[in-house]
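In: quick one: sequence and predicted model below, then my questions.
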Amino acid sequence: MTKKFYAVKQWLDNTENGESINTNDLIAYVDGSKLNNIEGYGSGVVILDSKGSLVYKKSFKGDQKKYLDSKQIAGETNATLHAVGWAIANKYNSILIKYDYIGIENWATGSWKANKKVAIDYKNKINELKEKIKIEFSKVKAHSNNEFNDMADMLAKSALEDDKHTENSNGSHSLRGIENEDLQALIKIINEDKKLRVESFEDSDDNSENKIIYKFYDKDNNCATVTYFKKICYV
């Protein structure tokens, strides 16, 4: 069995063991991601038509404060709603959602009670959309070399990776792509200028090995804090 044939067979299967064949107009792979040093969550969507051809893909970031504590799950629900909305806007009658987080199906079907805001809003919106399109669900094992699930995963991550500058809801800013050597050179210049002074220390939380805290003080001892993340952590 060739790799291409196996990939086509995967999206055709409506169940994990391949016992039934998909009969929906569209198959949508959805995923979410969270990057620990950027406030917000990423969503990835990959949509195939009934013949297995790629017809749409989307990578986007969300940062609604009411969903931030749900991390990548908010990215998963947003991806699902986006996929269904796209199908409706393009006048399709049915869609199969391929997900790797079980809440996507269980909240929609009522198997799980929706308690958090992200789940409540997702369930309510899915109930509205069900009036306009047939929606079915099928679980895909995460990180199992499924071509289209992996593609959705990468799109969700890239929504955060490509965001070089983010203004967070608490007023702070996140910048990506700055090397520690460049930051150290800037700090040296600032300290030599003597208009500001900079102090640094390791963070004391559970991720202390990943962070360095820099405090910038002016002549009146007012302080601005910069957190440098030494590595990127995805979820």
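Out: Perfect, I can see it now.
In: going by C-alpha atoms from here, please, whenever you check contacts or count neighbours.
Out: Noted.
In: now do the strands in the chain.
Out: Assigned by DSSP state E, the chain shows strands spanning 26-33, 41-49, 54-62, 94-99, 134-139, 165-167, 173-175, 197-202, 211-217, 223-229.
In: contacts for the third one, please.
Out: Read that as strand 54-62. Identification of contacts with strand 54-62 by Cα atoms under 8 Å, 6 or more residues apart in numbering yields 40-49, 75, 155-156, 158-160.
In: most widely separated two among those?
Out: Gly40 and Asp49 (30.2 Å; Cα to Cα).
In: how much space separates Ile190 from Cys223?
Out: Distance, Ile190 to Cys223, using Cα to Cα, to the nearest Å: 14 Å.
In: alright, now check it against this:
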Amino acid sequence: MTKSKQELYIESQKLIDFLNSQNIKSTLNEESFRDYHVKIKTAYGTIILYHKPSKNSFSLGTHELPEPSKEIISLLWHQYNYPQEQNIIGLCAYVDGTYINEHTAWGLVLVENGNVIKEDSGLADIFSEEGTRQIAGEVQAVLAALNFAKENNIPSITIFYDYQGLEMWATKKWKAQSHIAKFYIQQLLTYDIEITWVKICAHIGHIYNERADILAKTRALQSE
């Protein structure tokens, strides 16, 4: 067995054990085993686990599932990959921004105690220089999350982000030099809310981060 195939086998067994622990009967389809993917039979239908050795990463294919089951399995895949998030009590915000065809937009997913309580998006109305337009969307998403917390008298929030500047400027590890960075710092000072920052990698299949990205892009494209 090749190293790649061995890694895939180990990961597939871990995933199967997890699904079974969630009362979703799952078994490996031995005949489907290849170097870079394998099929897993579940109570909802067949899913495909893909392996990318160059990045030592795994992704899940749900295209063989009926529509109602795709969302359930996707949420379980998220829980499998990010178990630490299940222990976070309180309000969590997943933020993203985009710049498409001269439109800057932001997307926001709010989760409380593991449940999505709100999705929001909009066009960024913050002035930004060339090269910082997508960042303006990221910033506005953070401010939208803080506004929600303030309006609902929530004293603390955990913000998940993929653009590092959001945390670095807020914690003064980066010096705010651009207009958007200075504006961001000034706005943060107006909120008496405790923020916990969590960096996540962009476009790796994080379900709420991907959803925030889709919300932002959809809003930008709707403005065409």
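Out: Everything's here; your move. Being a predicted model, the structure only gives us computed values, none of them experimental.
In: just to revisit the earlier point, neighbour-wise, which of Gly40 and Asp49 of structure 1 wins?
Out: Per other Cα atoms under 10 Å, whichever of Gly40 of structure 1 and Asp49 has more neighbours is Gly40, with 27 against 17.
In: since we're on the residue nearest to that one when sequence neighbours are not counted, how many residues are nearby?
Out: Once flanking residues are discounted, Gly40 of structure 1 sits nearest to Asp63: 4.1 Å by Cα to Cα, 6 or more residues apart in numbering. Asp63 of structure 1: 19 surrounding residues under other Cα under 10 Å.
In: I'd say Asp63 of structure 1 and Tyr41 touch.
Out: Yes. Taking Cα atoms under 8 Å as the definition, Asp63 of structure 1 is a contact partner of Tyr41 at 6.3 Å.
In: can you pull out the helices in structure 2?
Out: For structure 2, the helices defined by DSSP state H occupy 3-21, 67-81, 133-151, 165-170, 179-188, 207-222.
In: would CSV of those with mean neighbour count be doable?
Out: Listed next are these as CSV, based on neighbours: other Cα atoms under 10 Å:
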stretch, mean neighbour count
helix 3-21, 17
helix 67-81, 15
helix 133-151, 22
helix 165-170, 18
helix 179-188, 16
helix 207-222, 21
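In: nearest to Ile200 of structure 2 among these would be which one?
Out: Closest approach to Ile200 of structure 2 among the helices of structure 2 is made by helix 207-222 (8.3 Å; Cα to Cα).
In: Provide the aligned range in structure 1 for that closest one.
Out: The aligned range for helix 207-222 of structure 2 in structure 1 is 147-162, by TM-score structural alignment.
In: tell me how far His103 of structure 2 lies from Asp125 of structure 2.
Out: 10 Å.
In: what do the two both touch?
Out: Joint contacts of His103 of structure 2 and Asp125 (Cα under 8 Å, 6+ apart) do not exist.
In: which residue in structure 1 lines up with Gln79 of structure 2?
Out: Structural alignment (TM-score structural alignment) places Gln79 of structure 2 against Val8 in structure 1.
In: spit out the contact partners of that match.
Out: Val8 of structure 1 touches Gly52, counting by Cα under 8 Å, 6+ apart.
In: likewise for Leu166 of structure 2?
Out: 138-139.
In: and Thr171 of structure 2, how far is that from Leu189 of structure 2?
Out: Going from Thr171 of structure 2 to Leu189 of structure 2 by Cα to Cα gives 12 Å.
In: got it, and Ser223 of structure 2?
Out: According to Cα to Cα, Ser223 of structure 2 stands 31 Å off from Leu189 of structure 2.
In: comparing those two, which shows the higher neighbour count?
Out: More crowded of Ser223 of structure 2 and Leu189, by other Cα under 10 Å: Ser223, with 13 against 10.
In: go ahead and confirm that one touches His103.
Out: Yes. Look at Ser223 of structure 2 against His103 with Cα under 8 Å: they come within range, at 7.3 Å.
In: which residues do these two both contact?
Out: Between them, Ser223 of structure 2 and His103 share no contacting residue, judged by Cα under 8 Å, 6+ apart.
In: Tyr228 of structure 1 against Ile212, yeah?
Out: Yes. Counting by Cα under 8 Å, Tyr228 of structure 1 touches Ile212, with 5.1 Å between them.
In: of these two, which one has the most company?
Out: Using other Cα under 10 Å as the criterion, Tyr228 of structure 1 and Ile212 rank with Tyr228 on top: 21 against 16.
In: which one in structure 2 is aligned with the more buried one?
Out: In structure 2, nothing lines up with Tyr228 of structure 1, judged by TM-score structural alignment.
In: same question, Trp86 of structure 1
Out: By TM-score structural alignment, Trp86 of structure 1 lines up with Phe148.
In: for the equivalent of Asp49 of structure 1 over in structure 2, what are its contacts?
Out: Aligned counterpart of Asp49 of structure 1 in structure 2: Glu112 (TM-score structural alignment). By Cα under 8 Å, 6+ apart, Glu112 of structure 2 lies in contact with 89-92.
In: select only the buried ones of these in PyMOL?
Out: To isolate the buried members of the contacts of Glu112 of structure 2 in PyMOL, using 16 or more other Cα atoms under 10 Å:
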select buried, resi 91+92
